[in-house]
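Asker: sequence? don't have it. structure:
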């Protein structure tokens, strides 16, 4: 059997007190699509961060072409040919398509000048090769591009930089069916060209369609590594959750705690006539397709969107409409879908972000007090 491009032996990683990965041994071959599956928290993202050099393993080793390697930063993993396409593409919006594709490897004239003519010509050739010449232009700014276009730019950057192993982390989560089909065509092309592909997805139909092998993680451990030939979604699911499909949703006793949240006929500019209750100790799941109003419902309860009808009560007390401060004071927390845009101040410290909602508790005379925050 040929030597794998990449092999991990006994890879483990813990974040006190959590053991995120335990004794993982796995091979990744050129010209093969390996699907990495598991429930949320199974360790998939941790494994990708280890391979990309974001942090080192607690123990275990990584080998490339049979030689041991050790990454202390992503730049070293990139130089070794390892690239990860994240759910949120790492694109600089104020740079052009050409500058993003060739970031870190811009062609030069001599030591001090960029070769702009060559950059645009090479980008045009790359766009044509990937079937994107009609959608994107080399000099076009990336601000305002859609998710599929940003993702394609990151893939082109990985390929032009010599990526030998490219991992896709939930790549279709924000794509249309047409865009997903185009991505699958590209992944098959990469496989034919001898690239090792890691494909991470919760959409099991995609796994059975694309993968050559399936590696299943559960609770930070590798429970199986098997051929995808003839595998079914039911088999994958059973390996992921550790129980038969008939027990997928075991019966639970109904919640008997007090009603904590009572939403009665609530309407906003985005949702209409919503009624629900949430009891102490209960987890309420809200499902729906993109655009169905899931996030808008949560924002309406939190007071982010103006309430036009109905009532929201917390602990039996009415919550004023459109008052996020009152919602926070009543004990409601809100983690929005787009954390970077709606929840975090990216230029501030972790400490400052952590106390953002309690300014009075961490200030003296109206000024932020680091001592109080700590």
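Answerer: Great, that's in hand. If you're wondering where the values come from, they're calculated on a predicted model, not measured in any experiment.

Asker: contacts and neighbour counts: CA atoms only from here.
Answerer: Will do.

Asker: Which of the three states applies to the residue nearest the centre of the chain?
Answerer: Centroid-nearest residue in the chain: residue 87, 3.8 Å away (criterion: CA atoms, centre = their mean). Per DSSP: H, G, I helix; E, B strand; the rest coil, the secondary structure class of residue 87 is coil.

Asker: pretty sure it contacts residue 167?
Answerer: No. Here residue 87 does not reach residue 167: they are 10.8 Å apart, not a contact under CA atoms under 8 Å.

Asker: so where do the helices sit in the stretch 101-250 of the chain?
Answerer: Secondary structure of the stretch 101-250 of the chain, counting by DSSP state H, counting those that start in this stretch: helices at 116-129, 147-160, 177-192, 204-210, 233-241.

Asker: and residue 219, which of the ones you listed is closest to it?
Answerer: Among the helices of the stretch 101-250 of the chain, helix 233-241 comes nearest to residue 219, with 9.3 Å by CA to CA.

Asker: Buried residues, the closest one. List them.
Answerer: Judged by neighbour count (16 or more other CA atoms under 10 Å), helix 233-241 contains these buried residues: 236, 237, 239, 240, 241.

Asker: to the chain's geometric centre, what's the distance from that helix?
Answerer: 22 Å (CA atoms, centre = their mean, to the nearest Å).

Asker: what's the answer for stretch 34-44, then?
Answerer: Centroid displacement of stretch 34-44 relative to its chain, using CA atoms, centre = their mean, is 12 Å.

Asker: buried sites along it?
Answerer: In stretch 34-44, counting by 16+ other CA under 10 Å, buried: 34, 35, 36, 37, 38, 39, 42, 43, 44.

Asker: Which of the helices of the stretch 101-250 of the chain has the highest mean neighbour count?
Answerer: A comparison of the helices of the stretch 101-250 of the chain by mean neighbour count, using mean count of other CA atoms under 10 Å, puts helix 147-160 on top with a mean of 21.

Asker: Okay, angle between that one and helix 116-129 too, please.
Answerer: Here the directions of helix 147-160 and helix 116-129 differ by 110 degrees (axes from the mean of the first three to the mean of the last three CA atoms, to 10 degrees).

Asker: and the residue nearest to the centre of the chain, how far is that from residue 154?
Answerer: According to CA to CA, to the nearest Å, residue 87 and residue 154 sit 11 Å apart.

Asker: In a markdown table: the helices of the stretch 101-250 of the chain, plus distance to residue 24.
Answerer: What follows is the helices of the stretch 101-250 of the chain, written out as a markdown table (distance: least, CA to CA, whole Å):
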| stretch | distance to residue 24 |
| --- | --- |
| helix 116-129 | 37 |
| helix 147-160 | 26 |
| helix 177-192 | 24 |
| helix 204-210 | 21 |
| helix 233-241 | 16 |
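
Asker: Alongside the first one, take a look at this:
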């Protein structure tokens, strides 16, 4: 993703959306987790997915990322309908996920975490290209302004916010279509949350399509362009943040909206 901010703004209104969900339904036996869900996420846009515990948010993320298959409905990426068999299939199509628990390796350097499972090699013996991985990692963290001592720093020496920033950088590096985030700042304090939000906004400026699950309404209104509300597996509404309020969104989440 190398779009400039101005190009990202143009793409958001003129290009085929990186993600389109049509009539997504998911049941586990006799339990309906998601009834019917429709959504588009455009390039250079952040869409927040909100709802109470058990509303179906994480289930939807797992469907988009290939961990679950929908019982019905369609997933379209960049104008092409896709059928993911598993998470690796989704990653191969350019879908990356940032989870709260990060899925990083504490005792490895930052650059090895960036290329975890996708390590660069060189020469006939296919030895690890540590220099190349470190160089690419440093370039990306510099671009997204993730402040770490070095791409060669050990992950365990970094703060929670820095680690989350690395997880977001990794997703950005490999995502060609979409970045999904499931409560990426839930375990962080106020200052570190603000730093991570800056990185997320930089993704938007580069033209990324971002779908973020968040329970933090203040965060939703700070960084998202639109919000989609789930309640007990039902999509209540999707709103432009500029056209709604905290109170209205909370009322939709709780079922108090008229």
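Answerer: Perfect, I can see it now. Everything quoted here is computed from the prediction, not taken from an experiment.

Asker: about what we covered before: if we compare the helices of the stretch 101-250 of structure 1, which one ends up closest to residue 102 of structure 1?
Answerer: helix 147-160 (6.1 Å).

Asker: what does stretch 118-131 of structure 1 correspond to over in structure 2?
Answerer: Mapped onto structure 2 using TM-score structural alignment, stretch 118-131 of structure 1 spans residues 132-145.

Asker: Next: stretch 199-210 of structure 1.
Answerer: Going by TM-score structural alignment, stretch 199-210 of structure 1 sits over residues 212-223 in structure 2.

Asker: Identify the residue nearest the equivalent of residue 252 of structure 2 over in structure 1 in space, chain neighbours excluded?
Answerer: Residue 252 of structure 2 maps onto residue 239 in structure 1, with residues paired by TM-score structural alignment. Spatial nearest neighbour of residue 239 of structure 1, excluding adjacent residues (CA to CA, 6 or more residues apart in numbering): residue 216 at 6.8 Å.

Asker: I'd guessed that neighbour sits against residue 43; true?
Answerer: No. Contact criterion CA under 8 Å: residue 216 of structure 1 and residue 43 do not qualify, at 10.1 Å.

Asker: and the gap between the aligned partner of residue 80 of structure 1 in structure 2 and residue 252 of structure 2?
Answerer: In structure 2, residue 80 of structure 1 lines up with residue 93, judged by TM-score structural alignment. In this view, residue 93 of structure 2 and residue 252 of structure 2 are 33 Å apart by CA to CA.

Asker: likewise residue 63 of structure 2?
Answerer: 23 Å.

Asker: for residue 166 of structure 2, same thing?
Answerer: In terms of CA to CA, residue 166 of structure 2 sits 34 Å off from residue 252 of structure 2.

Asker: just to revisit the earlier point, which one, of the helices of the stretch 101-250 of structure 1, ends up nearest to residue 324 of structure 1?
Answerer: Nearest to residue 324 of structure 1, of all the helices of the stretch 101-250 of structure 1, is helix 147-160, at 30.0 Å by CA to CA.

Asker: What about the counterpart of residue 34 of structure 2 in structure 1, how many residues nearby?
Answerer: Aligning on TM-score structural alignment places residue 34 of structure 2 opposite residue 21 in structure 1. If you count neighbours by other CA atoms under 10 Å, residue 21 of structure 1 ends up with 25.

Asker: quick one: contacts for the match of residue 80 of structure 1?
Answerer: By CA atoms under 8 Å, 6 or more residues apart in numbering, the residues touching residue 93 of structure 2 are 176, 177.

Asker: Also residue 276 of structure 1?
Answerer: Per CA under 8 Å, 6+ apart, neighbours of residue 276 of structure 1: 262, 263, 264.

Asker: all strands of structure 2, in order?
Answerer: Along structure 2, counting by DSSP state E, strands occupy 19-28, 31-41, 45-50, 72-77, 80-82, 95-99, 121-122, 127-128, 178-182, 209-213, 226-231, 234-240.

Asker: So which of the contacts of residue 276 of structure 1 sit within helices?
Answerer: Using DSSP state H, no member of those falls in helices.

Asker: Redo those as a markdown table? Include distance to residue 71 of structure 1 and neighbour count.
Answerer: Converted to a markdown table, the contacts of residue 276 of structure 1 look like this (distance: CA to CA, whole Å; neighbours: other CA atoms under 10 Å):
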| residue | distance to residue 71 of structure 1 | neighbour count |
| --- | --- | --- |
| 262 | 51 | 20 |
| 263 | 51 | 18 |
| 264 | 54 | 16 |
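
Asker: quick one on the thing from earlier: next, find the distance separating the residue nearest to the centre of structure 1 from residue 172 of structure 1.
Answerer: Distance from residue 87 of structure 1 to residue 172 of structure 1, by CA to CA: 8 Å.

Asker: Please apply the same query to residue 110 of structure 1.
Answerer: Taken as CA to CA, the span from residue 110 of structure 1 to residue 172 of structure 1 is 41 Å.

Asker: neighbour count winner among the two?
Answerer: residue 172 (23 against 8).

Asker: What is the equivalent residue in structure 2 for the more buried one?
Answerer: Using TM-score structural alignment, the equivalent of residue 172 of structure 1 in structure 2 is residue 185.

Asker: what does residue 49 of structure 1 give?
Answerer: So residue 49 of structure 1 corresponds to residue 62, using TM-score structural alignment.

Asker: do the same with residue 30 of structure 1
Answerer: With TM-score structural alignment as the criterion, residue 30 of structure 1 matches residue 43.

Asker: need the contact list for its match.
Answerer: Counting by CA under 8 Å, 6+ apart, residue 43 of structure 2 has contacts 8, 9, 11, 12, 15, 17, 18, 204, 207, 208, 209.
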